[in-house]
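Trainee: The amino acid sequence is not available; the structure is as follows:
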């Protein structure tokens, strides 16, 4: 029915009844079957000719006067060529997108990726450190839906300046995997990473760095003089004397030690097989005793928390170590030491074993490389004596490098072969 919408008229409506007002035209009050009375503005879109009902509010929440004011405002919008209902939907969609974006920052995605995927990998700790050290400080608070390629590029530029192009490519690989993982779970996300962002070619990423004798001496000297945790000094030396990888040594637990052998369990070794490392006297001296006050049965050997957790401050300590090496060389008026990584010590150990006349297949077994491929049966103690001999020769050569007899220089030259 037609009439003026007033409080009395509206409250007299019965379920299903409607009042159509003419001020403005299209302003209506409708009593729903439930008895609830709602205000609407009815209009026709000028462009499409389609009719719309735009809700203005519920009687009781707003007054008839306020509903009339809202209807007049919407009528003005329609007269100006705007479709107010479509505008409201668009605003709601934008608000939903904004709310979703706030919940999907790069930090949030990385957290989820690490929790659900990366922490299950053997390289999980490395992935997490790369995110923490290089990604989160630069783009962590950015929404993944607004992330631009140039932001990824700028982040990689900083990684390259700070840690070199190879590290930049490693960070890129980790972030690419995380973003692809997210894209597979999120219809609205498309990764901004594209081909051509890498800083090196695959062949260039294969490092060949081996420390020279004077560089080994510089590392040992700097380890003693730099401000470093005591466990880090022992840890770095162990990398060379056991030829193990960074995380394998960092996570060494007392439960893995038995007499003069260290068994790295397959679940945290690269080839997924248990790897037994014979410990020389030099290596055993780096392990130390049970931390004072530790009440458990198994403790982490290299720890700044009294054995409770394995050492993890790699980046900070490596910077302090490099700074001390640079100081030593500057004071002695020598050239700067070329960039090196902790993993280079493993490669250096392999080179030193060759210098010490260790048979190649024995040296490869020390590094955990299974000769001839993975067999159906695997004896963890196979070639244990040969590996022990190889590591004894390695330790002896390292001692000779660190303490070259002044009157027997020829012995070092002879060791070089």
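Mentor: Nice, thanks for sending it over. Nothing here was measured: the structure is a model prediction, and the numbers come from that model.
Trainee: use CA for all of it now, contacts and neighbours both
Mentor: OK.
Trainee: What number of residues are in the vicinity of residue 291?
Mentor: Close neighbours of residue 291, defined as other CA atoms under 10 Å, add up to 15.
Trainee: That one sits in which helix or strand?
Mentor: Assessed by DSSP states H and E, residue 291 sits outside every helix and strand.
Trainee: any idea how far residue 283 is from it?
Mentor: From residue 291 across to residue 283, the span is 18 Å (CA to CA, to the nearest Å).
Trainee: And for residue 101?
Mentor: 52 Å.
Trainee: And residue 231, by the same measure?
Mentor: From residue 231 to residue 283 the distance is 13 Å (CA to CA).
Trainee: Between those two, which is the more surrounded one?
Mentor: The neighbour count for residue 231 versus residue 283, taken as other CA under 10 Å, is higher for residue 283 (22 against 17).
Trainee: Distance check, the more buried one against residue 374.
Mentor: 28 Å.
Trainee: List the contacts of the residue positioned nearest the centre of the chain.
Mentor: In the chain, the centroid-proximal residue (CA atoms, centre = their mean) is residue 131; its distance is 3.0 Å. Contact partners of residue 131, counting by CA atoms under 8 Å, 6 or more residues apart in numbering, are 110, 171, 175.
Trainee: Can you give me the neighbour number for residue 351?
Mentor: 16.
Trainee: With the one 4 residues further on instead?
Mentor: Residue 355 is flanked by 16 other residues according to other CA under 10 Å.
Trainee: which non-adjacent residue is nearest it?
Mentor: residue 416 (5.4 Å; CA to CA, 6 or more residues apart in numbering).
Trainee: Ok, residue 284 next?
Mentor: residue 260 is the one closest to residue 284 (CA to CA, 6+ apart), at 7.3 Å.
Trainee: Neighbours of that neighbour, how many?
Mentor: Neighbour count of residue 260, defined by other CA under 10 Å: 13.
Trainee: Repeat that for residue 277.
Mentor: Around residue 277 there are 25 residues (other CA under 10 Å).
Trainee: also this one, for the comparison:
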């Protein structure tokens, strides 16, 4: 902090006065505010960031990119070259790469020129001049082959995130661990179907579920790259070796384990027990149950309307509340804000995992299998595909007719949710009945 605090306060007050009525030029006012920020004594990365911005505001920024700045560039940041339009150095945890961006025919194009320090600053400028002189549009097909798998994965993750897909982080982790760990710097010109299949085929027998997830992540990325014209001419990956879903372990808790789970909820903190029981009664995902808000629930109509922005399918989902679900909600305190306080998924999942181990239940018994238990029971008891899709918020198609048919099933859906809740009561009580999977076990 400045030695004279009162003097510093007077400076801020004068800046506010300038902003309110003295008519200061925006750039000068911004520079003054940033200088005042530096005077507070901020340090390290925040100080260097503000100092760089101050140089830009005062016109004192470096007129030329230097090799020293390139060497000091840290992961997650980028440097642009003021004298070479579109040329930039981008740093990630795996290294630094030169990129060139250009506007052509109303579209922005980007190519990777090379990697630093193998390609020096001078080399990047020389490559920039070549691409500029020959035209990016005429060279883009050839330049696509020089894009690395890491650069493609970065662009794919950014596109998924921009669409609001919640799965983008999981997809990125899968690609990072199974593809980029060995092939991050491999260019698209060197990629082959064999290279991609080698990332998961060794897991098919022992870990078929993991193999399936890896294949879907890689296949999804290359499908997107093809649709957005990022693949070089001549690159044909084709259909990757399949990992049949029939080989993926599909665990559904048998009645005995479901009974242990329901009776064991009393060993959890009340709010966590209520979340899991509510999830079980409604067949919803953990994120949907955790986000339940009183504004979404109509106690008079006995319905819970989950908004589209919290649903995987991006469509509103109406849950018809059973008598047991209503009783659970009526036990919760308050009628504003989140129903289950501000619990986060990680905490609830960890608490359940610890309790599950105490109860001697298998690790496969996650909260998500409660959805499978509901849908399996409905199918075993004569519920058709349409009602199962209605209960789980799935759709048999993208047509308007498919959505309309589901919306007309509120009444029968309410009956099935009530029958399921009554079934859970019987399971927990331990009556002499045959239930989920017991006849098959």
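Mentor: Sure, I can see it. Predicted, not measured: the structure shown is a model, and the values here were computed from it.
Trainee: TM-score of the superposition?
Mentor: Overlay of the two chains. TM-score (TM-score structural alignment, normalised by the length of structure 1): 0.51; 296 aligned residues with a CA RMSD of 5.3 Å.
Trainee: mind checking what residue 394 of structure 1 lines up with in structure 2?
Mentor: Residue pairing (TM-score structural alignment): residue 394 of structure 1 is matched to residue 420 of structure 2.
Trainee: from what I can see, that match looks like it's in a strand, true?
Mentor: No. Using DSSP: H, G, I helix; E, B strand; the rest coil, the secondary structure at residue 420 of structure 2 is helix, not a strand.
Trainee: residue contacts, it?
Mentor: Taking CA under 8 Å, 6+ apart as the test, what residue 420 of structure 2 contacts is 281, 374, 377-378.
Trainee: From residue 298 of structure 1, how far out is the residue mapped onto residue 295 of structure 2 from structure 1?
Mentor: In structure 1, the residue paired with residue 295 of structure 2 is residue 255, using TM-score structural alignment. Separation of residue 255 of structure 1 from residue 298 of structure 1 (CA to CA): 5 Å.
Trainee: do residue 41 of structure 1 as well
Mentor: Residue 41 of structure 1 is 74 Å from residue 298 of structure 1, by CA to CA.
Trainee: repeat for residue 171 of structure 1
Mentor: Distance of residue 171 of structure 1 to residue 298 of structure 1, given as CA to CA: 33 Å.
Trainee: Can you show me which of the contacts of residue 131 of structure 1 carry over to structure 2?
Mentor: By both residues aligned by TM-score structural alignment, their matches' CA atoms under 8 Å, the contacts of residue 131 of structure 1 still in contact after alignment to structure 2 are residue 110.
Trainee: Out of the contacts of residue 131 of structure 1, name the ones that lie in strands.
Mentor: Using DSSP state E, no member of the contacts of residue 131 of structure 1 falls within strands.
Trainee: so, if you compare the contacts of residue 131 of structure 1, which one comes nearest to residue 357 of structure 1?
Mentor: Comparing the contacts of residue 131 of structure 1 against residue 357 of structure 1 with CA to CA places residue 171 closest, at 38.0 Å.
Trainee: Can you tell me the closest non-neighbouring residue to residue 427 of structure 2?
Mentor: Per CA to CA, 6+ apart, closest to residue 427 of structure 2 is residue 259, 5.6 Å.
Trainee: residue contacts, residue 70 of structure 2?
Mentor: The contact partners of residue 70 of structure 2, taken as CA under 8 Å, 6+ apart, are 79, 89.
Trainee: What's it aligned with over in structure 1?
Mentor: In structure 1, residue 70 of structure 2 lands on no residue (TM-score structural alignment).
Trainee: What of residue 371 of structure 2?
Mentor: In structure 1, residue 371 of structure 2 lands on residue 346 (TM-score structural alignment).
Trainee: now residue 209 of structure 2
Mentor: Using TM-score structural alignment, residue 209 of structure 2 lines up with residue 166 in structure 1.
Trainee: Likewise for residue 131 of structure 2?
Mentor: So residue 131 of structure 2 corresponds to nothing, using TM-score structural alignment.
Trainee: how about residue 131 of structure 2, what does it touch?
Mentor: Residue 131 of structure 2 makes contacts with residue 139, as judged by CA under 8 Å, 6+ apart.
Trainee: and if we set it to 10 Å?
Mentor: 100, 111, 113, 125, 137-140, 143 (CA atoms under 10 Å, 6 or more residues apart in numbering).
Trainee: Sort out for me which of those residues are in strands.
Mentor: 100, 111, 113.
Trainee: The first one touches residue 88, doesn't it?
Mentor: In other words, residue 100 of structure 2. Yes. Using CA atoms under 10 Å, residue 100 of structure 2 is in contact with residue 88, at 6.5 Å.
Trainee: Overlap in contacts, those two.
Mentor: 80, 112-113, 124.
Trainee: Which of the contacts of residue 131 of structure 2 lies at the shortest distance from residue 308 of structure 2?
Mentor: For the contacts of residue 131 of structure 2, the nearest to residue 308 of structure 2 is residue 111 (36.5 Å; CA to CA).
Trainee: From residue 152 of structure 2, how far out is the closest one?
Mentor: Residue 111 of structure 2 sits 10 Å away from residue 152 of structure 2, taking CA to CA as the criterion.
Trainee: who's more crowded, the two?
Mentor: residue 111 (24 against 20).
Trainee: The more buried one and residue 127 of structure 2, how far apart?
Mentor: 11 Å.
Trainee: shared neighbours of these two, anything?
Mentor: Common neighbours of residue 111 of structure 2 and residue 127 (CA under 10 Å, 6+ apart) are 98, 100.
Trainee: residues contacting the closest residue to residue 40 of structure 1 other than its chain neighbours?
Mentor: Using CA to CA, 6+ apart and skipping the chain neighbours, the partner closest in space to residue 40 of structure 1 is residue 55 (4.6 Å). The contact partners of residue 55 of structure 1, taken as CA under 10 Å, 6+ apart, are 28, 38-42, 67, 70-71, 85.
Trainee: Can you check which part of structure 2 the one helix or strand residue 55 of structure 1 maps to sits on?
Mentor: If you go by DSSP H and E, residue 55 of structure 1 is part of strand 51-58. On structure 2, no counterpart of strand 51-58 of structure 1 exists by TM-score structural alignment.
Trainee: Report the buried residues of that strand.
Mentor: 52, 54-58 (16 or more other CA atoms under 10 Å).
Trainee: just stretch 277-285 of structure 1 next, same as before
Mentor: Of the residues in stretch 277-285 of structure 1, 277-280, 282-284 count as buried by neighbour count, 16+ other CA under 10 Å.
Trainee: same question, stretch 368-379 of structure 2
Mentor: Buried-residue list, stretch 368-379 of structure 2, by 16+ other CA under 10 Å: 368-378.
Trainee: In structure 1, what residue corresponds to residue 322 of structure 2?
Mentor: Aligned counterpart of residue 322 of structure 2 in structure 1: residue 280 (TM-score structural alignment).
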